[in-house]
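[1] Structure for this input, please:
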Amino acid sequence: MTMLEKLVQQYPNAIVTQKPTEDQLQHFLWYQESSSNEMIGLPKSEITTNEANLIGLFLNKIIPVASSTHAAMKWDQYLFGDSNEMPLPDQSIFRFISFQLSQSNHYQEIVEPLHFVFSDDAVIVFRDATNGYVIELKSENSLTKEELASAAQALETDIDVKIQFFIGAFRSFGQQTKAELLQELKWFNESRNWTNRQTVITAEEIFPIVVLNHLSSIEKSFLFSKIFEAFQADPELSHVIRTYVENLSNASSTAKILYLHRNSLQYRLDKFSERTNIDLKSVHGSMYAYLACLEWEIKKAENVR
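    So this is what the prediction gives:
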């Protein structure tokens, strides 16, 4: 039984939905699981402050906001409501860019600056006070990953707002469009806790996290136990290996990033390969080690929380 199902049992008047109504926004407290697009609303009249704080330890507390434009409302109805009407003309090429703010009290500060980041024909939709998405048509003015990263840095510098973007793929409308967009949003929700050091991420960058989320704890233990022994012996080794793989197994650039002498780096890489029997210079070996690094960092983060 999921956490949402348990809460529905505890609070029979709770509401599980992807798009609350205006009335529901006012009279319910809203929470969401990281891996789900659905939200649960608990009646404010039936929940104590202590209960609300306790639930907030297990679920993300969110502050829903009303869609501000007609275009935003049409997109929300298409993605999370009952509408099957595509809010764009046929043959349009577009992409879905999700975003998350670090704090809900930054919502009012960023609404106007965010419109300056994207072109005039882009539709910006806030799902709540920290999360939203942008529908961007493909054009010569479409932002590159580097341009979006620069915009995120400017927002943090100018108005002290941290924001993370997930760039989806450009696509045309088809029968599976809604499912594909919701899948991209689900991937972003599942991975953002482990990619928070990046301001802009793409589907190929979160793919390893998606893979890990589909492995059982038994499978992970079987696959990674020997690698984890090496990480336990050398607490910094997972960061070293991850950086090495992310830099295309280039020892010189990795040593420079880690402020290590190249010989020291090579010694640690060789010891890792000797202990685990993994060839870090092969595609399969480097990917195997990389997944282990991510899982190790996830486990460490969970222990801290």
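
[2] Could you use CA atoms for every contact and neighbour count after this?
    OK.

[3] hey, where'd the helices end up in the stretch 201-305 of the chain?
    Using DSSP state H, counting those that start in this stretch, the helices of the stretch 201-305 of the chain run over 203-213, 217-233, 237-246, 251-258, 262-276, 283-304.

[4] Quickly find the element holding Glu109.
    Assigned by DSSP states H and E, Glu109 belongs to helix 107-117.

[5] What lies in contact with whichever helix or strand comes after that helix?
    In the C-terminal direction, the helix or strand that comes right after helix 107-117 (DSSP H and E) is strand 123-126. Residues from elsewhere that reach strand 123-126 (C-alpha atoms under 8 Å, 6 or more residues apart in numbering): 65-68, 71-72, 76, 115, 132-136.

[6] From the chain's centroid, how far away is the helix or strand that strand 123-126 is followed by?
    As assigned by DSSP H and E, the chain's next helix or strand after strand 123-126 is strand 131-137. What separates the centre of strand 131-137 from the centre of its chain is 14 Å, taken as C-alpha atoms, centre = their mean, to the nearest Å.

[7] The structure of the following sequence is requested for comparison with the preceding one:
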Amino acid sequence: MLEKLLALYPGAFITDRPPIPGQEKFHIFHNEAERKWISIPEKSISQKEVDLLRAIYVQAEVPSEKLPPLLQQWKEYLFYGGKVPAGLEEEAVRLIQFEFLGENHDHEELEMAIKGFFSEDILVLWEGSGRALVVERGEYSLDERDLASMADAFESDFYIKTRIYIGRRLPVSDALPSQFREEQNYFDFAKKNISSEGYYTFEKVFPAYVSSLLPRPLAEALNAVFAEAFRSDDEMFTTVKGFLENGSNASLAAKKLYIHRNTLQYRVDKFTDKTGVSLKDFNSAFTVYLACLLYDRDRGTN
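    This next block holds a predicted model:
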């Protein structure tokens, strides 16, 4: 239903979460059934039409905030189709998304904590009460493990469970906002479908995303080869999946799974005996990991 309104009101857009403030003024309506928001520019709609939409949807409070010019420019650019920030064309940036679970977070306190982890200056944009976006320019000052430790620190120091999506290094261009929206979609998918060790990346999310889009005949064909072996021994399945997720590194996987390396090797060998598939070959490992993701998804659904 909301999609039909887009054709009636130029400049309107739909979001899966409450929209953030911009320079242009909007009327915002929430479709509670679809869990979507539509923002309609004030100049595109009459008061009579606003009253009509109020009878159908919940009119949301228009967010407002005053930002420094640079932050406002980045917000307009990434979220509202604004111009590329002046002087930054083709400069590489990394966009890191944070989600803080719970309510009533102190933005100032959390922002200071985030900035304390980075050795270089960063920009922090807030998207609603519990979502923050870090714009990191220049060379990486933190690797993935450092960022994962941030999630642990927020949970231990602030008692806030935190999820992080680490974006790819991308050039500042007209394409960056749409690339960022793709990363937002991957983050939303990951939170619903993948257990996290504190952070997600494109490389961690994409295999599961692909498996979720496999046509049914392909998914059934893959399940027919491996699902029975997985069902027969849950410990073996967990071990094989953990082994592949840790780069087929037996020592690292055993540590992550809290089992002895010999136990891990025994279960991997048992899988090979049951299926005739060796995980030493890259193509075999990739196929089995895809089967693991499908089996895990179907098991969770059932």
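
[8] before we move on, back to that, report the buried residues of the helix holding Glu109 of the first structure.
    107, 110, 117 (16 or more other C-alpha atoms under 10 Å).

[9] Check stretch 266-277 of the second structure too.
    Those would be 267-271, 277, for stretch 266-277 of the second structure by 16+ other C-alpha under 10 Å.

[10] List just the nearest of the residues you listed to Ala224 of the second structure.
    Nearest to Ala224 of the second structure out of those is Val277 (C-alpha to C-alpha; 14.0 Å).

[11] Arrange the helices of the stretch 201-305 of the first structure in CSV, one row each, with distance to Ser83 of the first structure as further columns.
    Output for the helices of the stretch 201-305 of the first structure, formatted as CSV (distance: least, C-alpha to C-alpha, whole Å):
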stretch, distance to Ser83 of the first structure
helix 203-213, 27
helix 217-233, 39
helix 237-246, 42
helix 251-258, 49
helix 262-276, 53
helix 283-304, 38
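
[12] Pick the most buried one from those.
    helix 237-246 (a mean of 20; mean count of other C-alpha atoms under 10 Å).

[13] related to what we said a few turns ago, filter the contacts of strand 123-126 of the first structure down to just the buried residues.
    By 16+ other C-alpha under 10 Å, the contacts of strand 123-126 of the first structure give 65-67, 71-72, 76, 132-136 as buried.

[14] now, among those, which is nearest to Leu54 of the first structure?
    Val65 (23.1 Å).

[15] how close does that closest one get to Leu265 of the first structure?
    Note on Val65 of the first structure: its distance to Leu265 of the first structure, by C-alpha to C-alpha, to the nearest Å, is 50 Å.

[16] ok, now Ala71 of the first structure?
    Ala71 of the first structure is 53 Å from Leu265 of the first structure, by C-alpha to C-alpha.

[17] try Phe222 of the first structure
    Going from Phe222 of the first structure to Leu265 of the first structure by C-alpha to C-alpha gives 27 Å.

[18] go on, Gln175 of the first structure?
    Computed as C-alpha to C-alpha, the Gln175 of the first structure to Leu265 of the first structure distance reads 50 Å.

[19] Likewise for Asn141 of the first structure?
    Asn141 of the first structure sits 42 Å away from Leu265 of the first structure, going by C-alpha to C-alpha.

[20] try Ser217 of the first structure
    Plainly put, Ser217 of the first structure is 31 Å away from Leu265 of the first structure if you go by C-alpha to C-alpha.

[21] same question, Ser252 of the first structure
    Separation of Ser252 of the first structure from Leu265 of the first structure (C-alpha to C-alpha) stands at 9 Å.

[22] ditto for Leu280 of the first structure
    13 Å.

[23] same thing with Ile63 of the first structure?
    Separation of Ile63 of the first structure from Leu265 of the first structure (C-alpha to C-alpha): 46 Å.

[24] Surely Phe29 of the second structure touches Tyr57?
    Yes: in this structure, Phe29 of the second structure is within contact of Tyr57 by C-alpha atoms under 8 Å, at 5.9 Å.

[25] Show me which of these two is the more surrounded one.
    Legend: neighbour count by other C-alpha atoms under 10 Å for Phe29 of the second structure and Tyr57, higher for Phe29 (24 against 17).
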